[in-house]
Every structure is written in structure tokens, then in C-alpha cells.
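Novice: Okay, predicted coordinates and the sequence, questions at the end:
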Amino acid sequence: MYQEILNKEAKLAVIGLGYVGLPIALAFAKKVKVIGFDINSKRVELMRNNIDPSGELESSEFEGADIEFTDSLDVLREACFFIVAVPTPIDEHAQPDLKPLLSASTTVGKVLKKGDYVVFESTVYPGCTEEDCVPVLERESGLKFGEDFKVGYSPERINPGDKEHTLAKIVKVVSGSDPEAAEEIAQVYELVIDAGVHRASTIKVAEAAKVIENTQRDLNIALMNELSIIFDKMNINTYEVLEAAGTKWNFLRFSPGLVGGHCIGVDPYYLTYKAKALGYDAKVILSGRSTNDNMGAHIANKLVKMMIMRGKNVSQTKVLVMGATFKENVEDIRNSKVVDVIRELRSFNVNVEVVDPYASSEELQHEYGFGLVEEAGKDYDAVVVAVPHKPYLELDENYFKSIMNGSPILVDLKGIFRNKISEIEYKSL
């Protein structure tokens, strides 16, 4: 398979062209023939015109790419090596939502042929590829797993907004359903991964490795968030504590904040779901999730108390929230925990306005029921700098004073204005 792809005698397909799939597809398309498949015809048309619908890649990234963008099964049928990179979200009950993954498996199954390979990149719980996806491939194709086709798992490590840790620069974990499959899949990925490929012993090991990467980060951030709550009660600045502790060589550098997005705030639930199915309650992981999921409400309640202590009538206050995406310098609003801050403030009848230089007001309205104001107004009782977007780093105290009224409060979640504010009541996590 590897040699056929390398010689452009066989085509590679990427199913799902979002934040993960499109960079992978374009990277391979600089070396081999690629089919980029997505069920959203509007997104496909944009990509045909060298436009990344997610706003992550420049049009120059499309140049020189041997790729055909399509939503047609007939075109997809021409591929022999399929990479599935679709979202794996959670539902309203924090349970894994496998509908996009199983739908993609159905699509691939319809075009699967003898000798083909299918590699999954979507984050899942250990066992999902072989126990959930493979049966769908077999059912739709009428082929026998292991005999007629092979599968693998290679977890994505794309970090939206990160221009340093790009696809080629990050070690890629790969695995296959048997040793031959693992080696073939590894060789294919080595075409585009400069940092090298790590061959996991089994698919389950690779699945588990991915899901604990973000679980580990989630727990460390949860610890920082809990510390920030404790230190606030002691009137100690958390960032000053972290700077002091960070002078020790083996202190892990994490900071408090809102934990949203499609990875850190989601992936741990896949692991705890599987653990529950096996009869084990993952107490530590779920405790960390609870801490992080409640930070938005904690921040809003703290601000409300601060305004009350300043003699303000909360129902007559006006608050500006700066930033609505799940992290800085991206357009991605999926699972943004800034939404929790906004909703909690509005539960106190606070008049909340939101600005963001990257987010789409239309998407926010559709997803969360609120949009953006075109620009910041005046006479705010408080400003919450929720996301440290690059344009916000250039602001100073005079700017905030110009848009706030008497007795103003500045809540700076990531501490980017620490030691730069002296005339406004200032609060960071």
C-alpha cells in the first residue's frame, strides 16, 4: 500500500476537513494524490477556491497540492487509504457522541474495497476503533476485517491557533490491526511527519495514549483552578504564587483558567465513560472535570459579589466580556466556557455585551443564543477580559478607564494586565 501511494498509483482520502482533517490532507497532497472529502458542500466549495473555512490556513497552503475536494461518494471510491478525522463531541449529559464517527464509518464502508486501509484520528476511548467502527465498516462493505481490509489508529495532535507545533513538527503515534498494517501505516505517515513516528503496540494503546494526553492537562489545570479559589480566600494572587513555585526545577507550569474547546474539556469524558462501562468510577478525573466545568459560574458569581460590595444595583449594571472563543487567537467557539460566564451573569439580570475580534456573531447566535456588539461601548461597570487575544495585549489602563464608569472593576482571567493596573479595581484568577 505504501509503495502504491508513494508512486501515486493509489489515492489517499481524508474524511472530515475541519481543524484536523484539512491540514493533514494538504500535507499529504504535497507528496501524493489526495481526495479531500467533507459532507458540507459549502465548505467543499470554499476549499476548492483555496479558502480554509476554519480560518486557520492561508490560501498559500493550498498551492502545489495534488488534491480533489469533494462530497461525492463516487470520487471517494477511488481511494484505497482512508483517514477519518471527524469530531467526537459529548452530548448534553457529558456522554460520548459517536454519531459523526459512526456516520463517517458508514460512508467509508460504502466505498471500501479489498486491500484497503482505514485509519482513524478522532479522539475516542480505548476499544472504540475495533469495537464500534470496524463492525460498521464490515456491515456496509460486506467485507471481512483482517482478511479483506485493515485498520489503524493515529491520534490527531493538531492545536488550533498554534503556528509552532504544526503537523510535521509533532511526533505521530501510529498503530495497526496487525504488525504489517502498523508498518504500512507508519510509512505512509512518515511521508509528512518530520518529527518522526512512534509505533504503538496495539490500537487500544494508541487510543489510550491520546485520551490521557488531554486528561492529564485537564487535571493539572483543575488543580490550578482550585488553588486560585483557595488563594482568593486568602487574598493571595495566584500568579505570584505560581511564579515563586516555578523557580523550582521540577515544578509543572500550569495556570488557572476556563477549560473549553473540543479536546481538554471533552476527551476525559470518553475515558470516564469507558471506565464506568467496566464498573469503575473515575473519581479523580471526574472531580477535575467538575472543578473546571464550574469555573465560569464561579467567576461570574465573584464579579457579582464585587459589584454588590461597591454598592451597585446588579440588575442595573452593564458588563463587557472581551473574548468568546474557547482560546486565544482562533475563530473556534466550540465548547467555549466563556459562555458559562455570560449566562451566569445574565441570570442576575446583568446587561452583558460581548466583543471578539475573531469569533463570528452569527455562529455565536446560532450556537449559544447571543451575538457580538460591533465595538465596545461606554459606561461599563465591569470588564471581563476572558480570552487573551493578541489585539487585547496592546491595551492599557487608560483604554479601560475610557469605557468604564465610576467604581469600575476589571476582571482579567489570564492575568495579562497584572502589575499594569493601578486606578481600577483589578482581579485575576
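Specialist: Cool, the structure landed. Numbers count the residues shown, from 1 in each chain.
Novice: For the rest of this, base every contact and every neighbour count on C-alpha atoms.
Specialist: Fine.
Novice: so residue 101 is in which element?
Specialist: Element membership for residue 101, per DSSP states H and E: helix 99-111.
Novice: Residue 184 now?
Specialist: For residue 184, the host element (DSSP H and E) is helix 179-189.
Novice: Look up how far residue 428 lies from the residue nearest to residue 238 when sequence neighbours are not counted.
Specialist: Distance criterion Cα to Cα, 6 or more residues apart in numbering; nearest residue to residue 238, sequence neighbours excluded, is residue 228 at 5.5 Å. Using Cα to Cα, to the nearest Å, residue 228 is found at 9 Å from residue 428.
Novice: next up, a second structure to put side by side with the first:
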Amino acid sequence: MQVSIEARQQAQALLDFIDHSPSPWHAVDTVANQLKAHGFTPLHESESWQFQASGKYFVIRDGGSIIAFTLGQQAIADSGFRIVGAHTDSPGLRLKPQAAYSTEGAAQLGVEVYGGPILATFTDRDLSLAGRVVIRTAEGLDTRLVRLDQPLARLPNLAIHMNREVNEKGLALNKQTGLPLIFGHAANTAAAKQLLTETLAGKLAIPAEAIAGWDLALYDTQRGSFWGIDQEFIANSQLDNLASCHAALEALISNETPQSTTICALFDHEEVGSESATGAGGSFLLDVINRICLCSGLTQEDQLRSFANSFFISADMAHAFHPNHAGSYEPCHHVHINQGPVIKTNANQRYSTNAVTAARFIQLCEQAQVPHQQYAHRTDLGCGSTIGPIMAAQLGIATVDVGNPMWAMHSIRESAGVLDHRYMIATLQQHYAS
């Protein structure tokens, strides 16, 4: 399979983006830095907003969600908004507030399962910690990002000699007793706690007693890579859904003077239902749109007209056909890696796509000269969902659910296609230009 230099460069940029973003808070920080580099001005929800014509802006809510937008050349009421939504979080393991303890001299970390990860894939990996730490300062509380670069913790498998049926029945891990990780030696729990806090404090160059709390995730320290005979595949953690975040960001910043007002909305907490202040089920996007309309002098009727003229693309990854498990797929809806973006449909509205919005996305693909595929889940299996139905219900905007095909969704090491990332960027560019 031939892979162009451009496609390989865009895939490498994606791998670098993920490697710099081991937690939702790091992902938002990475996005914000790229936006600033391309002339976007930061806004704060607690301050008054004022815009310049064709201005480019972004706003962050609670560190884990970010919305960026470029004001269009045309009147908002007439042209509406062109929106892409994705999510910054991925399934995995999160540290408990009182995480460290000792078991017969082994320093361990207690974790909670976040979302629906494939737990067995977290065993025997070089894991470390990343996220945010709240610290006490002379001025009050402050929040800082932290990332421990070296392999810090591990979840060793039980030897096959004590789990003789693991290859026949699979690895089953009790979420309470089977997931605590080993990160060192400690004579007792007090020593284990001290070991953890001093490690974090050392990284932040602060006294250990300054730490007031944390939101910390386990992440795989192995960097992203290309693989395959022609290096046509990529592997990394968090492809679901940082690949969609990166594609949306690249499309937004490449279109400097759009006709319609363009929005890139990246939310936290999709993997746990989106019902939070920073999730798609919260008010963040509607709050931002309301303020755009207010600052632009729109009446309520104009704003409602703008919604009727808008189009929302919910971008989240899709299930590629796995040749070893053909029976797990709907026979007439196999989608394949490196064959283009996938339009996802579900009659029960687990996806927001309908015939009209699907046709509209197909038209964008055709204009971008990009192939497309269509996916429906096997009827007798439970279908996952996305932010698409949530946003469609909240805003009343025409919405489609799409995503690039991938293998091993929710594994700590997922795989996708080099060509597909270029295809998605090109299609979202076309969307923002429409």
C-alpha cells in the first residue's frame, strides 16, 4: 500500500500529539498551545468577551474541555455554525484519593476503573502517572499539570502455573482486588503514602505537604509507532478519541478565513456518560454559542435561525473489521482500515446519523475526494454511543456521527490507519469551508 509523504507526516503529528497528551488535562494544554501558535486568543468564562471581525478564540473549562472558534465572514444567522465535536478522555485507570498502601512490603496504588477499558491490556506494561495536582500556595490553591516520564508502576500477570485456564477462559481481573499496581517497596502504608507524595512533589519542585489533591491517570509510557509491511498502520494509546481531536484541530487551524463561524468542541467525560460540567451533557457548548451570539448582536430569533442553518459533526472512532472475529460484525457493514471515514448509524439513536445528515457528510467526502464507509452494529450486540445524540438533543442542530476505523478500541494499545487520518482531516476541512 502506498502512503504519501503528507499522510505519513500527518500521522506522525497525531502520534506526537498523543505522546504529549497522557491525560485529558494534558490534551487540552497541548491543544491550547497549538491554538496560541496559530493566533487564537484565550478567553475566560469569568470575564467579559469582546470580538474582532474574523477573530479566532478559545476557552477552557476546568482543564479537561476546550472550545475553539473562528468568526466567519458571513452573518451567523444566515450561515449558521460549522461544528466538530470530539472528546479528550479515554478509558483507563485513575488513582484513588488515598491511593498508596503497603502489602507485605510491596508499595501499591489503588485505582478506579474509568469508563470501559480492556483491563487485561494494562497488565505487564510500563505504566506511569499523569494528570493534575492541586497545591497550596501563599496566594491560595493552584493547579499544575504533572507527568512522571519514567515507568513507575506495573500490574504483573499471575503466572500461568497458578492460572492454568487463562488461555482458554481469558484473563479476568477483579476491579477491587486484581488491579492495584506495584510501584516500589514500603514497610507500611504510611511509608507508601510518603513515597508517592514525595515522588509527585519532587517532580513539581514543591514541598510534599503542599499537595492538596490530584486527578491522576495511569498511562503507557511506550510511544506511538508505525507498523505493517508498508508502515501503513499506527499504534498508540488514546487513539479513541485523541485522533478525532487532532483531526478537528488541524482542520480548524488550516481554515483561517471561513465563511461560516467554525467551532471545534473537545469535551471531557464522554467515556463515563458526558453528564458533568465539562462533558457534552453539560452547558459548555451552548454557553459559548450563546455568548458568541450575544457579542455578535444577534436577537433570539437570529440565534434560532443560525441553529437551523448549522451542521454538527460528532467525530469518534469506529470499529474496523477484524478478520479473526468475523462473526462479531454486521455482515453488510464491514468497514476497513485505510479505506476512509466511517458514517455510523443506529436506528435507536445511539448515533445521531439520519439519511439526510449521512448524505451531507458523503457530499463533503466527495468534495474532498475522500472515500467513505458506512457502519451499523450487529443487531444482537449492545451498541456504544457518542456525544452526537446528546448535542443533537441539546441544540436541535442537524448532526452526523462519524469516525475513523480502528482495531482494539479501549485497549491500552490501539491501532488505526495512516491514510484514514489524512482522509478525516481533509473532510473536516471541507466541512469548515462549507
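Specialist: Arrived safely. Treat the numbers as computed from the prediction; the structure is a model and nothing was measured.
Novice: So after superposing, what's the score?
Specialist: Once superposed, the chains reach a TM-score of 0.25 (TM-score structural alignment, normalised by the length of structure 1), with 193 aligned residues with a Cα RMSD of 7.8 Å.
Novice: coming back round to it: pretty sure the residue nearest to residue 238 of structure 1 sits against residue 241.
Specialist: No - contact between residue 228 of structure 1 and residue 241 fails when scored by Cα atoms under 8 Å: they sit 9.6 Å apart.
Novice: Please identify which of these two sits among more neighbours.
Specialist: Applying other Cα atoms under 10 Å to residue 228 of structure 1 and residue 241 shows that residue 228 carries more neighbours, namely 23 against 13.
Novice: Quick check: next helix or strand after the one helix or strand residue 226 of structure 1 maps to?
Specialist: Assigned by DSSP H and E, residue 226 of structure 1 belongs to helix 203-233. Counting by DSSP H and E, the next helix or strand C-terminal to helix 203-233 of structure 1 is helix 238-245.
Novice: so that following helix versus helix 203-233, what angle?
Specialist: 110 degrees (axes from the mean of the first three to the mean of the last three Cα atoms, to 10 degrees).
Novice: circling back: just the buried residues of the helix holding residue 226 of structure 1, please?
Specialist: 203-212, 214-215, 217-229 (16 or more other Cα atoms under 10 Å).
Novice: quick one on the thing from earlier: tell me which strands and helices the helix holding residue 184 of structure 1 is in contact with?
Specialist: helix 2-6, strand 150-153, strand 172-174, strand 197-199 (3 or more Cα pairs under 8 Å, 6 or more residues apart in numbering; DSSP states H and E).
Novice: of all those, which gets the most neighbours per residue?
Specialist: strand 150-153 (a mean of 26; mean count of other Cα atoms under 10 Å).
Novice: other SSEs contacting that one?
Specialist: strand 117-120, helix 179-189, helix 203-233.
Novice: got the angle between the longest one and helix 179-189?
Specialist: Direction vectors for helix 203-233 of structure 1 and helix 179-189, defined by the same axes, to 10 degrees, enclose an angle of 60 degrees.
Novice: Which strands or helices does helix 203-233 of structure 1 pack on?
Specialist: strand 150-153, helix 238-245, helix 267-277, helix 283-293.
Novice: And the last one, what does it pack against?
Specialist: Using 3+ Cα pairs under 8 Å, 6+ apart as the contact criterion, the neighbours of helix 283-293 of structure 1 among helices and strands are helix 203-233, helix 267-277.
Novice: Mind checking those for the one nearest to residue 245 of structure 1?
Specialist: Evaluated with Cα to Cα, those place helix 203-233 nearest to residue 245 of structure 1, the distance being 12.3 Å.
Novice: which element is residue 57 of structure 2 on?
Specialist: Element membership for residue 57 of structure 2 (DSSP H and E) is strand 56-61.
Novice: What is the subsequent helix or strand relative to that strand?
Specialist: Taking DSSP H and E, what comes next after strand 56-61 of structure 2 is strand 65-70.
Novice: by contact count, what packs against that next one?
Specialist: helix 24-37, strand 56-61, strand 261-267.
Novice: can you state the direction angle for it and strand 261-267?
Specialist: 170 degrees.
Novice: Specify the angle between strand 65-70 of structure 2 and helix 24-37 in degrees.
Specialist: Per the same axes, to 10 degrees, the angle that strand 65-70 of structure 2 makes with helix 24-37 is 20 degrees.
Novice: buried sites along strand 65-70 of structure 2?
Specialist: Neighbour counts over strand 65-70 of structure 2 (16+ other Cα under 10 Å) mark 65, 66, 67, 68, 69, 70 as buried.
Novice: wait, residue 249 of structure 2 sits on residue 265?
Specialist: No - between residue 249 of structure 2 and residue 265 there is no contact, the gap being 9.3 Å when judged by Cα under 8 Å.
Novice: More neighbours: which of the two?
Specialist: residue 265 (26 against 23).
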